[in-house]
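**Student:** Quick one: sequence plus predicted model below, questions after.
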Amino acid sequence: MAFMPFVTAGDPDTETTAAVLLALRDAKVDLVELGFPYSDPIADGPVIQASYTRALGNAITVEKIFAMMTSLKGQGLPPVLAMVSFAIIFRHGTTTFIRDAAAAGFSGLIVPDLPADEAEDLLAFATAAGLDLVQLIAPTTTARRTQQILQASTGFLYCISVAGTTGVRRDLPPELLDQLRNLRTQSRLPLAVGFGISGPEHVANLESVADGVIVGSAMVRRIA
């Protein structure tokens, strides 16, 4: 079971973020999701929102994040994926962002506010630059939209465990396992489960049907 922690870039500063990434390398995590702070995140709960607010208050920028990642090249980091709003990508310039992300050493992008049926251009640019574009799929996703997501996703599928925002939860929904089994029949992509994953009991419950877990709020709370 792959372990993918989430880290906010620049909370409290890029030096700390760089140290955390190196510590995660030493801990031999499988992948890292690096959040680009944004003032209006649509999918994040209070813990990650507060982390973004702190980073923005400390003047984090896209350029600083890319510079930090560039400084860590050649140091054996696990694959790092950018969790980034499309508004940030668009503001930076889509092709420029893709180019700079690839040059800085990112392995892929997760863009939670870009619908799969609008992701064709970004997918093409990312693929050409050697970056994965990971799509999110929710328990409420319709069969038609599921097919669009499967066609627009590379790397793995980010399976949201519950409807709503990120955050630590005591229990995962009982229907989640069946939903993952159904997805398994439709795609060969690895399935990584996020939103609400915080304890070993969650991992144990998912081990038979998922390929990885993403731990966000619980990780951010520890770093803060």
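**Tutor:** In hand now; what should we look at?

**Student:** contacts, neighbours, all on C-alpha from now
**Tutor:** Noted.

**Student:** so how far is Val215 from the nearest residue to Pro46 once chain neighbours are set aside?
**Tutor:** Of all residues not flanking Pro46 in the chain, Gly167 sits nearest, at 7.4 Å (Cα to Cα, 6 or more residues apart in numbering). Applying Cα to Cα, to the nearest Å, the value for Gly167 to Val215 is 9 Å.

**Student:** so what sits against both of those two?
**Tutor:** Counting by Cα atoms under 8 Å, 6 or more residues apart in numbering, the common neighbours of Gly167 and Val215 are Phe195, Gly196.

**Student:** Those two: who's more crowded?
**Tutor:** Set Gly167 next to Val215 and count neighbours by other Cα atoms under 10 Å: Val215 wins out with 25 against 20.

**Student:** Could you pull up the residues touching the more buried one?
**Tutor:** Val215 neighbours (Cα under 8 Å, 6+ apart): Phe3, Met4, Pro5, Phe6, Gly194, Phe195, Gly196, Ile197, Ser198.

**Student:** Show me which of the residues you listed are buried.
**Tutor:** Among the contacts of Val215, those buried by neighbour count (16 or more other Cα atoms under 10 Å) are Phe3, Met4, Pro5, Phe6, Gly194, Phe195, Gly196, Ile197, Ser198.

**Student:** what about versus this one:
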Amino acid sequence: MNKNIERAFDHGKAFVAFVTCGDPDLDTTKKIILALERAGCDLIELGIPFSDPTAEGPVIQEANERALSNGCTTDDVFEMIKEVRKETSIPMVFMTYANVVFHYGTDKFCQKMIDANMSGMILPDVPYEEKDEFETVCHQYGLDFIRMIAPTSHDRIKMIANDAQGFLYCVSSLGVTGTRSKITTNVNEMVDIVRSVSDIPCGIGFGISTPEQAKKMTEKADAAIVGSAIIKIIAKYGKEAPDHVEAYVRSMVEAIR
């Protein structure tokens, strides 16, 4: 496991936040990253704007559209991260798509990640059977290629968890990202299956939006992962969002600790 990711799980239940870089602009993204750290966030997933984010629901799709319409590029994202790294060392990973990394050049992308003190990446459109193209290069650079598991067959969960690194992103609901009033998946069973083959930390994402949901999900899992609920706040408040995001995330962190 990358040492920075390991550090995120050092002190009990972890809170993981997702934000789309460049929404509404990169200066605000930088302020939001610092606000997340002040609120007690343990690890941040940074989304790189992409025109076809297939795993995302409308909320994060619209965030991608706003960032792209502002001209935000992958190089701009790397420059923003290097700037914010002057003020924080909070563990961060990318959650993006295979085409973003492939088009940039996987080796070059990973080298830029190291230069920006990033710790790993999640590519939700890369199935387990096709992971080697990216995972092998990540490992050469000391980065974790973080895998996702869905509430599917038990044997498949075991296979994916068996040699996973960083943490496992456990998808709490079938479908795309987005807040949900109720999460019906038996996430406890998913975590039990993982732990039958591995002691890797498990984070639950897709649908968590309230402190009560976050608390319930982390009774068994090691982390709550929240994206769409944060993006909704950013969409509502724009450049004034950092303070509002900080207050919301602080309430979520307090619920899981």
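**Tutor:** Received, thanks. Values in this document were obtained by computation on a predicted structure and should not be read as measured data.

**Student:** Please state their TM-score.
**Tutor:** The TM-score (TM-score structural alignment, normalised by the length of structure 1) is 0.94; 223 aligned residues with a Cα RMSD of 1.4 Å.

**Student:** just to revisit the earlier point, which residues does the residue nearest to Pro46 of structure 1 contact?
**Tutor:** Residues in contact with Gly167 of structure 1 (Cα under 8 Å, 6+ apart) are Asp44, Gly45, Pro46, Val47, Phe195, Gly196, Gly216, Ser217, Ala218.

**Student:** Lys112 of structure 2: helix or strand, and which one exactly?
**Tutor:** Per DSSP states H and E, Lys112 of structure 2 falls inside helix 106-115.

**Student:** Could you tell me where the helix or strand following that helix falls in structure 1?
**Tutor:** Using DSSP H and E, the helix or strand that directly follows helix 106-115 of structure 2 along the chain is strand 120-122. Strand 120-122 of structure 2 lines up with residues 108-110 of structure 1 when matched by TM-score structural alignment.

**Student:** mean shift of the matching stretch relative to structure 2?
**Tutor:** Aligned to structure 2 and superposed, stretch 108-110 of structure 1 gives a mean residue distance of 0.6 Å (mean Cα distance after the TM-score superposition for structure 1).

**Student:** Report the distance from that stretch to the chain centre.
**Tutor:** 7 Å (Cα atoms, centre = their mean, to the nearest Å).

**Student:** for stretch 3-14 of structure 1, same thing?
**Tutor:** Mean-position distance between stretch 3-14 of structure 1 and its chain equals 11 Å (Cα atoms, centre = their mean).

**Student:** May I ask which helix or strand encompasses the corresponding residue of structure 2 for Glu15 of structure 1?
**Tutor:** Alignment note (TM-score structural alignment): Glu15 of structure 1 maps to Asp27 of structure 2. Per DSSP H and E: Asp27 of structure 2 is located in helix 26-39.

**Student:** Provide the aligned range in structure 1 for the next helix or strand after that helix.
**Tutor:** Heading C-terminal from helix 26-39 of structure 2, the first helix or strand you meet, by DSSP H and E, is strand 43-47. Matched against structure 1 by TM-score structural alignment, strand 43-47 of structure 2 falls on residues 31-35.

**Student:** Over to stretch 133-140 of structure 2?
**Tutor:** Against structure 1, stretch 133-140 of structure 2 falls on residues 121-128 (TM-score structural alignment).

**Student:** Check stretch 164-184 of structure 2 too.
**Tutor:** Following TM-score structural alignment, the aligned partner range for stretch 164-184 of structure 2 in structure 1 is 153-173.
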